[in-house]
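Visitor: I'd like to go over a predicted model; first the sequence, then the structure.
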Amino acid sequence: MSFTVAIVGRPNVGKSTLFNRLAGRKLALVDDTPGVTRDRRPGDAKLVDLKFGIIDTAGLEETGPDTLEGRMRAQTEAAIDEADLALFLIDAKLGLTPADETLATILRKRGKPVVLVANKAEARGAQDSLLDAYRLGLGEPCPISAEHGEGMLDLRDAIVDAIGEDRALPIDEDDEAETDIDIAPTGDDEEDADAGYDESKPLRVAIVGRPNAGKSTLINRFLGEDRLLTGPEAGITRDSISVEWEWKGRRIKMFDTAGLRRKARVQEKLEKLSVADALRAIRFAEVVVIVLDADVPFEKQDLQIADLVIREGRAPVIIFNKWDMIEDRQEALADLREKTERLLPQVRGIQAVPVSGLTGAGLDRLMQAVVDTHKIWNRRIATSKLNRWLESMQVQHPPPAVSGRRIRLKYMTQIKARPPGFVISCSRPEKLPASYTRYLINGLREDFDLPGVPIRISFRKGDNPYAPRRKRR
């Protein structure tokens, strides 16, 4: 991108609505409640012929630095320092407030180019607020309606004037469309799978867990900076924020998500939106790291989150966070590993790593576990090996006989990876008990080294070649 724009303003002036408008899709949560956005969210924007980076920020509030609002303000100021241009949004419907004047003073001290944007300009009586905005000393306000898309051409011209035409429209700008790996669902590309595991491809990782399990602190420790908002309060994170970094030369795109509470406790609309955003991050990720509090692990909600990840077919990794608070670590680790095997039999052999997001202990082991699980999740097995294995499994433990007739398993092949999925052709698939399916899945894990990932087996009845002839008779 040629330049970066930070969208700033007091709470509830429409910053996230404008962010979604410029991004071309609904990435940021939008609600009438003030203060929905807390972390700064980056994105890619396109406005007519301009392409640039944008940062959505929290609403500015005057409060102490030790409060949640004070930490949100620090995130907003960091976004202003990071950006090349600030879009300063005011509410043309309500007019100027002391908070607007305070933010205008901050922007003037920063010395960055500023475009004054009067949002909600379609409202009745907005013209008076436009005239009043001149006293901020930031130039002529640009009237827009972020919700309805009005005034976008004027906003484009104002951005070009503020940043400069050479910067906004470089001559050697690359017009080729970039591949957006943020929203592409996990595919099952046969050719890529056959070519082997590619360690150069970016890896998408989602961090999920109950509220206040230490997810944001963990990601900040990976990045080495206070990139995400943290604190003792539960439920600070609302949006699913993506951050990019490198581990041993490999590009990692990591998603921080809102804490997932029990469904019966999620009543407010805003929390429902946060949960939906977290579930979307799980579906678009490849590896999902499930964060458990080492002090109180394997709560009912932890097991439900793990079951959700497994049902979605993602590659799961468990971490026991806050390991620095555990005293007898050897005994605790043995107990946790026993509980992991007993409570999550559907992903037997899942990687479970003790870490400390506060001190950084165990983070390298965690990333190695993530990469190893991702390799297993992408694994393919030759059809000839599968059919020899299927024959030996039937010799060791034949399928049951139903109504005096033995069920015959004839042929097996792998139809997909990510996660590994198999199809077995058999005589009467509807009569095959679930216990025999579990027997086959456990055998696949042990004989083909597929620990810790979901395995799916479906059964189908083979076509009878004599059926058409019988119908003719």
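Guide: Looks like it came in fine. Residues are numbered from 1 along each chain as shown.
Visitor: C-alpha from now on. contacts and neighbour counts both.
Guide: Noted.
Visitor: just the strands in the stretch 351-473 of the chain please.
Guide: With DSSP state E, counting those that start in this stretch as the criterion, the stretch 351-473 of the chain has strands at 352-354, 401-402, 405-406, 409-416, 421-426, 456-461.
Visitor: ok, now which ones touch S274?
Guide: Applying C-alpha atoms under 8 Å, 6 or more residues apart in numbering to S274 gives the contacts 29, 238-240, 258.
Visitor: Including neighbour count, secondary structure and distance to L333, could those residues go into CSV?
Guide: Formatted as CSV, those follow (neighbours: other C-alpha atoms under 10 Å; DSSP: H, G, I helix; E, B strand; the rest coil; distance: C-alpha to C-alpha, whole Å):
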residue, neighbour count, secondary structure, distance to L333
L29, 17, coil, 39
R238, 24, coil, 32
D239, 25, coil, 33
S240, 27, coil, 31
A258, 29, coil, 27
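Visitor: Stretch 444-459: how far from the chain's middle?
Guide: Remark: stretch 444-459 is offset 25 Å from the chain centroid, using C-alpha atoms, centre = their mean, to the nearest Å.
Visitor: Same list, the contacts of S274, but as TSV with distance to D56 please.
Guide: Formatted as TSV, these follow (distance: C-alpha to C-alpha, whole Å):
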residue	distance to D56
L29	11
R238	13
D239	11
S240	13
A258	17
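Visitor: Looking at these, which is nearest D161?
Guide: L29 (30.1 Å; C-alpha to C-alpha).
Visitor: still on that earlier bit, just say which of the strands of the stretch 351-473 of the chain is most tucked in.
Guide: Ranked by mean neighbour count, the strands of the stretch 351-473 of the chain are led by strand 352-354 with a mean of 22 (mean count of other C-alpha atoms under 10 Å).
Visitor: try it against this one:
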Amino acid sequence: MKKILLIGRTNVGKSTLFNLLSKSNSALVLNQENLTRDIIEGKLTVDNDSYVVYDSPGLENIKLSWNTFPTLWKNIIEEVDLVIIVLDGIAGITHRDDEIIRFAFSFDKTIIGVINKSDSSKFDFSNFVTLPFNITPVSAEHGTGKSQLIDLIQNNLGESVDDAKAVEFKIAVVGRPNAGKSTLINSWTKQDRLATSPIEGTTRDSVFVPAELFDDDISLIDTAGRKKRNDLHGRLDIIMDIKAQKIIFSSQIVLLLIDAQAGMNAFDKRLAMDIIEKEKGIIIVLNKWDLIPDSQRKTILADINHFFHKRFFQITKPLIIPVSAIDKWNMTTLQNNIQKLREATLIKTKTNQLNKWLQTAVDKKSPPYSKIKRPIKLKYITQTHFKPPKFTIFLNRPGDLPQGYRLYLAKSLAKQFQLESISIKLEFKATKNPFVD
């Protein structure tokens, strides 16, 4: 059964809409903010089709960050097929609405919008036409617009998020405006598929380009140049930035393209952090390398390596590839490293091999004693996730295992299984009875 999630600001009418769709009164409705505090589940039945519908608390006083989002919400977001953003037709699009829209696009889900309270004389549909998804006006309180909304739901649940889903492996090319993203893709495909210009902002939207990587079909995705938040002017800039974030979320590998002449600035570093936080494979591509004097090259590479070692301790060998996109120089090296990174993200490690490594690592360097002077015993390890790989070590006292020893294990694991160029996740969990040695 396909699943639908309602999200939006506080008091825009999500609960009233939920009750309308599920034909229930399970969501309490009053003209008071923050009334819904839990995610409520209902059922929408249309002819022979049934859907699960979730009503969520208002996203008003919560940080919109995937890393800090409540686990329950994240689990439901990962399961749903359609996200409905509910907006207030009287209030229009607020700054908080823009933040919610940006955040919703990072889910990599099909999105539609419902403009509630459209029966009000203050409602102006033209205020909403620039939204980057299909919208429909309703009055959840009076039930008007329900049939059009159900049609929109059924139409969108029958479609994929984007046509490029048919190609499983996607590589996003991101970076500041005029770093050479379109030129890089043209060099890869050996065709002038994308417009290029020395003027910033030539690419105005994300473009999917079919390509090959060692005889495998892939999609290269050219994104509009990323800008600092303070430099986003107008809804078009915001929409392009939202779409670029969605592309990163749905890609397996991200090429962060940097103009080598300009160097890696604070904004580039923020982009790198964003990519790694989304658990994507990352390659730093230094474009226009041919314009860099030999005397400066070592310093540029050393500075980027230092940033990675300081900020991302688990990536001990970051992939930093100099190229000249316009001259097609070093493109083969770039493609070879993409393939290497691709294989690392797809690794499936046998449990017996992992536990053999764990025993060797512990023999080489024993964990310290706990705070109460009891031995910390690492019992076993298993791979718990693929694409990207995640591993879990079970032990008797995870809370007492120091960060330094965790770092030692993460680096040793990455080196043993040739995962030094990706951000692996290593978790530590207690066995059922931590007091049994």
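Guide: Received it, and whenever you're ready, just let me know what you need. All values reported here derive from a predicted model rather than from experimental measurement.
Visitor: TM value for the aligned chains?
Guide: Once superposed, the chains reach a TM-score of 0.59 (TM-score structural alignment, normalised by the length of the second structure), with 284 aligned residues with a C-alpha RMSD of 3.2 Å.
Visitor: sorry, back to before: among the strands of the stretch 351-473 of the first structure, which comes closest to D182 of the first structure?
Guide: strand 409-416 (22.1 Å).
Visitor: Tell me where the stretch 201-350 of the second structure has helices.
Guide: All helices of the stretch 201-350 of the second structure, identified by DSSP state H, counting those that start in this stretch, fall at 234-250, 266-277, 294-311, 331-345.
Visitor: Kindly report the same for the stretch 51-200 of the first structure.
Guide: 68-82, 98-110, 126-132, 152-163, 165-168, 190-194.
Visitor: Pull out the buried residues from the last one.
Guide: If you call a residue buried by 16 or more other C-alpha atoms under 10 Å, then helix 190-194 of the first structure has these buried ones: A193.
Visitor: Also the shortest one?
Guide: Neighbour-count burial for helix 165-168 of the first structure, counted by 16+ other C-alpha under 10 Å, picks out A168.
Visitor: so where in the second structure does that helix end up aligned?
Guide: Counting by TM-score structural alignment, helix 165-168 of the first structure lines up with no residues of the second structure.
Visitor: Farthest-apart pair in the contacts of S274 of the first structure, please.
Guide: L29 and A258 (11.8 Å).
Visitor: any residues in contact with both of these two?
Guide: Common neighbours of L29 of the first structure and A258 (C-alpha under 8 Å, 6+ apart) are 239, 274.
Visitor: Adding distance to I310 of the first structure, write the strands of the stretch 351-473 of the first structure out as TSV.
Guide: As requested, these are exported to TSV (distance: least, C-alpha to C-alpha, whole Å):
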stretch	distance to I310 of the first structure
strand 352-354	15
strand 401-402	31
strand 405-406	32
strand 409-416	16
strand 421-426	13
strand 456-461	11
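Visitor: I'd like to know which of those is closest to G313 of the first structure.
Guide: With C-alpha to C-alpha as the criterion, G313 of the first structure lies closest to strand 456-461 of the strands of the stretch 351-473 of the first structure, at 8.9 Å.
Visitor: same for that closest one, what does it pack against?
Guide: strand 421-426, helix 434-447 (3 or more C-alpha pairs under 8 Å, 6 or more residues apart in numbering; DSSP states H and E).
Visitor: Could you export the ones you listed to JSON lines, including columns for distance to K322 of the first structure?
Guide: Below are these laid out as JSON lines (distance: least, C-alpha to C-alpha, whole Å):
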{"stretch": "strand 421-426", "distance to K322 of the first structure": "35"}
{"stretch": "helix 434-447", "distance to K322 of the first structure": "31"}
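Visitor: so of those, which one's packed in deepest?
Guide: Highest mean neighbour count among these (mean count of other C-alpha under 10 Å): strand 421-426, with a mean of 18.
Visitor: a strand runs through V208 of the first structure, doesn't it?
Guide: Yes. Read with DSSP: H, G, I helix; E, B strand; the rest coil, V208 of the first structure is one of the residues of a strand.
Visitor: Quick check: the alignment partner in the second structure of Q304 of the first structure vs R311 of the second structure, distance?
Guide: Using TM-score structural alignment, the partner of Q304 of the first structure in the second structure is R270. Noted for R270 of the second structure: a distance of 11 Å to R311 of the second structure, by C-alpha to C-alpha, to the nearest Å.
Visitor: can you check L72 of the second structure too?
Guide: In terms of C-alpha to C-alpha, L72 of the second structure sits 29 Å off from R311 of the second structure.
Visitor: same check, this time on A266 of the second structure
Guide: Separation of A266 of the second structure from R311 of the second structure (C-alpha to C-alpha): 13 Å.
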